[in-house]
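> build me a model:
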Amino acid sequence: MSAESGRVLRSRRVVTPTGEVPADVVIADGRITRVAPYGHVRAGAPGVGRIDDLGDLALMPGLVDTHVHVNEPGRTAWEGFASATRAAAAGGVTTLIDMPLNCVPPTVTVDALRAKQDAARGRVHVDVGFWGGAVPGNHGDLEPLYRAGVFGFKSFLSPSGVEEFPHLPQDQLDAVLAELARLDAPAVIHAESPEVLDTAPSFDGASYADFLASRPDAAETVAVTGLLAAARRTGARVHVLHVSSADVLPLLAAARADGIRVTAETCPHYLTLAAEDVRPGDTAFKCCPPIRSEANRDLLWKGLADGAFTAVVSDHSPCTADLKCLDDGDFARAWGGIAALQLGLSALWTEARRRGHSLGDVAAWTAAGPARLAGLHRKGAVAAGRDADLVAFDPDAEFVVDPGALHHRNPITPYAGRRLRGVVRTTWLRGEPVDIAGTPRGELLPRETV
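Below you'll find the predicted structure:
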């Protein structure tokens, strides 16, 4: 190793798996080689090309966001790999896993996966992997897709919102989960019950309360109850996506106590926003399942603190402005999805700090946990042997969200005008700063098999 081949990032606040410490993080060939005591590494020492002293900026692991809808190819007007990964890097996300729907074709065959990889190759500013989809009629494609490198399989238990990705009826769920159990592939599930949704009050117009009543807590609890029963019968690994209702938490706890292999995630918008915040017609807040009450939000935070969730991830699901129905504020017609990939770390830290949590907690929820979910053993921690995917984060700085400063393709967000705490100053991918205006250096990640 030449003296110019390595670098050191020095900070008084390095967020490691064992706590926040002053340290020198030594990097060579894109990996962290050691985390040394603060100030112990000297310029000009063997293998040290430069030392960057971050002072009191926190040095954190890059976020691993396992729930991002990039939508390319096919719906690139909604989002694309170049714009999504610029937003990711600006928000401290160094790895994302793309969801298999909202693109055309959806990622339900190996050919569709190859088309998506072709669309992404050479255009990503962070590392990108891919979920496959499990839908009616593609049972025979699951093993080939898994062998081709997808990280697992997404299914909806209720209509997805796009006709190319139909939901999985309950009578087909066991067969899919049995196949995924055979492959030992995780099933990541949008769990809302179509039967509950079909019998909930119908609505139209600008009332958020009416929209919320149309997607009651029972839609989640009934679907999760059925999913857990199927997981018990098949032995599959299941992961419940974007839990918004705290009523789900006792179900998950009981299932884990019974040995069912289940994990779950929630999202920054469920932890930082509340139904009481939503003005009539403000469809930037619409997502499915919905943002619920302040009291429910408090219970989600308690569950997070108690270890109920493996991950906090964005569920970044953007669309064009016309599909958000911003002109008439009709919640019934508006696309259901929150666009906030660039803001997740700051939004989460704003609320976590207020509630007494540490940067170490945030790193565990947004980096270590999602990396573990996806089996990305080289990601998610400031530790020797990991990829040097890192973030310099100023936890005390504040800013007001200006949609015009966001990098995702259609800068619509419920955080517009909000004051958030915590600013990403620099993002490193494998030890080199990410220049979102420069040549993309991200890699397409296959599933790790070790």
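> all contacts plus neighbour counts: C-alpha atoms, from now on.
Fine.
> for Asp53, give its distance to Ala23.
10 Å (CA to CA, to the nearest Å).
> give me the more crowded residue out of these two.
Ala23 (24 against 14; other CA atoms under 10 Å).
> and the more buried one, what is it in contact with?
Shown in contact with Ala23 (CA atoms under 8 Å, 6 or more residues apart in numbering): Arg10, Ser11, Arg12, Arg13, Val14, Val35, Ala36, Pro37, Tyr38, Gly39.
> in strands only, show me the residues you listed.
Using DSSP state E, the subset of the contacts of Ala23 located in strands is Arg10, Ser11, Arg12, Arg13, Val14, Val35, Ala36, Pro37.
> can you give me the neighbour number for the fourth one?
In this case it means Arg13. Using other CA under 10 Å, Arg13 has 22 neighbouring residues.
> that one and Ala58 touch, don't they?
Yes: look at Arg13 against Ala58 with CA atoms under 8 Å: they come within range, at 4.7 Å.
> this one next, for a side-by-side:
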Amino acid sequence: MNATDLERRRQAACPPGVAVQTDRFVQHAQNAEIWDVDGRRLIDFAGGIAVLATGHRHPRVIEAVKQQLDHFHHTCFQVTPYESYVTLCERLNALTPGAFEKRTALFTTGAEAVENAVKVARAATGRSAMIAFSGAFHGRTMMGMALTGKVNPYKAGFGSMPGDVWHVPFPAEALRVTEDDSIKALEQLFKTDVDPRRVAGIIIELVQGEGGFYVAPQDLLTRLRRICDEHGILLIIDEVQTGFARTGQMFALEHYPVEADLMTMAKSLAGGFPLSALTGRATLMNAASPGGLGGTYAGSPVAVAAALAVLDVIKDERLIERANALGQTMVDRLNSLQESIASIREVRALGAMVAVEFSDPATGLPAPEIAKRIQQCALEKGLLLLTCGVNGNVIRFLFPLTTPDAVFEEGLALLEEAVRECGQTDRPR
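I've put the predicted structure just below:
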């Protein structure tokens, strides 16, 4: 069946709330390449939204899953536990930053990890309030939406959000918000809206995913840590998108001179199989009563097998070093493009988390129409891209870290063509 027929069926069977970006129905994929049902090839610079650090169908991940299926595929860990769950928790306790005793619980999605981080923070502190940042994305569940700092499309039409959630602006030069602005807003929040003694946690992405790939300044984290310690607030780091070698470290937090109390993980953890994790200080993680954490599918043995293989691949194939190399190559190409493309406002990156922001050269205002035009132009050429940002004017790159050099170079060439053809303000398509 071709894509046209499948799109007709999709519209008849699926609600529009589950939006799709393209009409390319995938037929098969391998590493950094996708082929659709019509035989068209795509180079994947989206990675399933940061899920595929180890690429599509990495042979070691597939083999680990096959071996697990030969034993069992589900029991529910809370009913009959299994060794692999414990092994993965041990490895995450050892891998995550922080020189203290830790505990890890496994879940299914990033939003679920965030929800449970809030539960643990409240149980451990006896407090209820949470603080997040503008532009943040923490999931589509009710608490995830409440923490998320972007209304459209995530909160629109869903009514009131859970209470006792507060936001302060995230610092970004492109948004004209400084680190001092963020800290002053937090201090003002404590004076006018919420007693800091009622705040359980502050949650932050060190590189905002949906928000536009803005990188948190190092000193911001130092100041947040100081404020949290002063008021007994927990510092929660959301590594759902940044984790597992993406930023040129195993975790983005390793770029910063602070320790987190709790850390959420998902996406590339299991190479495309649904799995998330919450790791934190043992004294905090132990606060929830027995039965308070978990889930029927939480820590699926199939996904856990994939995750253990992913961790081995990251180490054995030196994907941390690979992330830095690929990220630098992309930054160099984008910086070169910026010299001749006036609509490119800024290129920014942390390791392989790379983004390019577009604005109207005449007005300086965000230009989401340019980003969208480039995305569509690239798709027509065979390159899959994602946009992001509060204003929708950022293209983000989340290619597999296993992308072969030749395929990566081909993708960069297609990107350059798309930007040159469709990134000019005087050349609408």
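> got a TM-score for the two of them?
Once superposed, chain against chain, the TM-score is 0.30 (TM-score structural alignment, normalised by the length of structure 2); 204 aligned residues with a CA RMSD of 6.8 Å.
> which members of the ones in strands among the contacts of Ala23 of structure 1 are classed as buried?
For these, a burial check counting by 16 or more other CA atoms under 10 Å picks out Arg10, Ser11, Arg12, Arg13, Val14, Val35, Ala36.
> which one among those gets closest to Ile189 of structure 1?
Of all those, Val14 has the smallest distance to Ile189 of structure 1: 34.5 Å, by CA to CA.
> spatially nearest residue to the closest one, not counting backbone neighbours?
Leaving aside its chain neighbours, Val14 of structure 1 sits nearest to Leu59 (4.7 Å; criterion: CA to CA, 6 or more residues apart in numbering).
> how about the helices in the stretch 51-200 of structure 1?
Applying DSSP state H, counting those that start in this stretch to the stretch 51-200 of structure 1 gives helices spanning 81-90, 110-120, 142-147, 170-183, 194-199.
> in structure 1, which helix is the longest?
Longest helix in structure 1, counting residues (DSSP state H): helix 217-234.
> related to what we said a few turns ago, now do the shared contacts for Asp53 and Ala23 of structure 1.
Going by CA under 8 Å, 6+ apart, residues that sit against Asp53 of structure 1 and also against Ala23 are Arg10, Ser11.
> circling back: would you list the ones in strands among the contacts of Ala23 of structure 1 in TSV and tack on distance to Arg147 of structure 1?
Formatted as TSV, these follow (distance: CA to CA, whole Å):
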residue	distance to Arg147 of structure 1
Arg10	40
Ser11	41
Arg12	43
Arg13	41
Val14	37
Val35	35
Ala36	39
Pro37	42
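> in the stretch 201-350 of structure 2, which spans are helices?
Under DSSP H, counting those that start in this stretch, the stretch 201-350 of structure 2 gives helices at 218-231, 282-285, 301-316, 319-338.
> pick the most buried one from those.
helix 301-316 (a mean of 22; mean count of other CA atoms under 10 Å).
> from the contact counts, what lies against it?
Secondary-structure packing of helix 301-316 of structure 2 (3 or more CA pairs under 8 Å, 6 or more residues apart in numbering; DSSP states H and E): helix 59-69, helix 83-95.
> nearest to Arg10 of structure 2, of the ones you listed?
helix 59-69 (28.4 Å).
> who's in contact with the closest one?
So helix 59-69 of structure 2 is contacted by Gly271, Pro301, Val302, Ala303, Ala305, Ala306, Ala307, Ala309, Val310, Val313 (CA under 8 Å, 6+ apart).
> specify which member of those is nearest to Ala355 of structure 2.
Among these, Gly271 lies closest to Ala355 of structure 2 (CA to CA), at 22.2 Å.
> where's the nearest residue to Asp36 of structure 2 once chain neighbours are set aside relative to Val61 of structure 2, distance?
Once flanking residues are discounted, Asp36 of structure 2 sits nearest to Val26: 4.1 Å by CA to CA, 6+ apart. Val26 of structure 2 sits 20 Å away from Val61 of structure 2, going by CA to CA.
> looking at those two now, which is surrounded by more residues?
A direct count of neighbours by other CA under 10 Å for Val26 of structure 2 and Val61 places Val61 higher, at 26 against 16.
> do you have the helices of the stretch 51-200 of structure 2 handy? List them.
Under DSSP H, counting those that start in this stretch, the stretch 51-200 of structure 2 gives helices at 59-69, 83-95, 110-125, 142-147, 179-192.
> just to revisit the earlier point, which one, of the helices of the stretch 201-350 of structure 2, ends up nearest to Glu90 of structure 2?
helix 301-316 (10.9 Å).
> now the angle between helix 83-95 and the closest one, please.
Helix 301-316 of structure 2 and helix 83-95 meet at an angle of 40 degrees, taking axes from the mean of the first three to the mean of the last three CA atoms, to 10 degrees as the criterion.
> now render the helices of the stretch 51-200 of structure 2 as TSV, adding distance to Leu414 of structure 2.
Below are these laid out as TSV (distance: least, CA to CA, whole Å):
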stretch	distance to Leu414 of structure 2
helix 59-69	27
helix 83-95	37
helix 110-125	32
helix 142-147	35
helix 179-192	36
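> how about those helices, which one is nearest Ala12 of structure 2?
Ranking these by proximity to Ala12 of structure 2 (CA to CA) places helix 142-147 first, at 27.2 Å.
> and the angle for the helix or strand containing Glu265 of structure 1 with helix 217-234?
Here Glu265 of structure 1, judged by DSSP states H and E, is contained in strand 262-266. For strand 262-266 of structure 1 against helix 217-234, the angle by the same axes, to 10 degrees is 150 degrees.
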